[in-house]
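Chemist: this is a predicted model, with the sequence first.
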Amino acid sequence: MTNVNKENWIEINAQGRTLGRLATEISVYLLGKNKPTYSPDKLSNNFVIITNASEIHVTGSKLDNKEIYSHSGFIGGLKRETLGNAIKSNPSKVLRKSVKGMLPKNKLSEKLIHRLKIYAGAKHPHSSQLSNRSSNDN
């Protein structure tokens, strides 16, 4: 058994992909469910790079009707923003929040979400990690 602990870097192009379907695919890779050595209590060695996050697709009228909520922790600190405005201002935040909602709510979730790298454009600084090139351009 060689290269059991080797890091796998997976690049996914988000151009034209649906938000929820992409988030489920990312969560499967982060959890390591695509490997035969999957164990729910262990971290997988998968890192996921998302490019073109600003060109993500949402079905129906969710761009105008769906609202994203956040709270500052102070009284009256509820902030609401439509999904369309959130994607325009910070597309990585929207994708990260949807992936985080699909991860298990335990101690590993923060460690898993740090293995997700999201970029709005096509360029990213992780080209040296992709030398073994395990890419997924759907």
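Modeler: Happy to help now that I have it. Residues are numbered from 1 along each chain as shown.
Chemist: for the rest of this, base every contact and every neighbour count on C-alpha atoms.
Modeler: OK.
Chemist: helices of this protein, start to end?
Modeler: For the chain, the helices defined by DSSP state H occupy 19-31, 62-65, 83-89, 91-102, 108-113.
Chemist: nearest to Pro125, out of those?
Modeler: helix 91-102 (15.7 Å; Cα to Cα).
Chemist: what residues sit buried inside the closest one?
Modeler: Across helix 91-102, burial judged by 16 or more other Cα atoms under 10 Å covers 91-92, 94-96, 98-100, 102.
Chemist: try this one side by side with the last:
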Amino acid sequence: MFGFFFIFKRLSSSPMDHLSFKTVSVNKANANKGWVVVDAADATLGRLASQIANMLRGKHKPSFTPNSDCGDNVIVINADNLRVTGKKMTDKIYITHSGYPGGQKRINLRDKKAKDSTRVIEHAVRGMLQGNKLGAEQFRNLYVYAGVAHPHEAQQPKAVSFTNL
């Protein structure tokens, strides 16, 4: 009985036999990298940063390869108008250390945003990328500007709005 089934299965040709589905691994040479503009006006910090990190990694593309830089170049404008929920403006603390005894510095979100609002988005996105050379390479594809103007008009970036924010 088993031999008959095997012969029958072998003789019948299904439409899947002649098709060849090959997995394409994207590398630097064949990565289709584009330019994208994201408006951060009235967007929540964490939700915006996670969407930007996904675009930088390339997870929105069907040809996503986890071990290569296949994401888009992301331009973020209006970083001054970014918002956070709750009491994060006063309670969220960024801690840095110089490496020397007593070299710990603390700054809250309000002061960091007043000093340089682009660093807030960069810090959030950097924390959502991988902590290796690939993550550093993907982070270099992020450009954050405080206002509306940016110097990347020659690349003809597409405007993207995240509807679920």
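Modeler: Cool, the structure landed. Just so it is clear, the structure is predicted and the values come from calculations on it, not from any experiment.
Chemist: circling back to that earlier point, of all the helices of structure 1, which lies closest to Ser72 of structure 1?
Modeler: Nearest to Ser72 of structure 1, of all the helices of structure 1, is helix 91-102, at 15.9 Å by Cα to Cα.
Chemist: residues near Glu55 of structure 1, how many?
Modeler: For Glu55 of structure 1, the tally of surrounding residues (other Cα atoms under 10 Å) stands at 18.
Chemist: and Gly135 of structure 2, by the same measure?
Modeler: Quick note: Gly135 of structure 2 (other Cα under 10 Å) scores 20 neighbours.
Chemist: counterpart of it in structure 1?
Modeler: Using TM-score structural alignment as the criterion, Gly135 of structure 2 maps onto Ser109 of structure 1.
Chemist: okay, now the residue lying closest to its match once chain neighbours are set aside: neighbour count?
Modeler: Counting by Cα to Cα, 6 or more residues apart in numbering, Leu103 is the residue found nearest to Ser109 of structure 1 once chain neighbours are left out, at 6.2 Å. Number of residues near Leu103 of structure 1 (other Cα under 10 Å) recorded here: 20.
Chemist: who's in contact with the counterpart of Val48 of structure 1 in structure 2?
Modeler: Per TM-score structural alignment, the equivalent position to Val48 of structure 1 in structure 2 is Val74. Contacts for Val74 of structure 2 were tallied using Cα atoms under 8 Å, 6 or more residues apart in numbering; they are 35-38, 52, 55-56, 141-143.
Chemist: what about Val74 of structure 2, distance to Thr85 of structure 2?
Modeler: Look at Val74 of structure 2 and Thr85 of structure 2: by Cα to Cα, to the nearest Å, they are 24 Å apart.
Chemist: what sits against the residue most central in space within structure 2?
Modeler: Centroid check for structure 2 by Cα atoms, centre = their mean gives Ala53 as the closest residue, at 1.9 Å. Going by Cα under 8 Å, 6+ apart, Ala53 of structure 2 touches 125-126, 128-129.
Chemist: that one matches what in structure 1?
Modeler: When structure 1 is aligned by TM-score structural alignment, Ala53 of structure 2 is paired with Ser27.
Chemist: so how far is Ser134 of structure 1 from that match?
Modeler: Using Cα to Cα, Ser27 of structure 1 is found at 16 Å from Ser134 of structure 1.
Chemist: and if you look at Ser127 of structure 1?
Modeler: 12 Å.
Chemist: ok, Asn90 of structure 1 next?
Modeler: According to Cα to Cα, Asn90 of structure 1 and Ser134 of structure 1 sit 27 Å apart.
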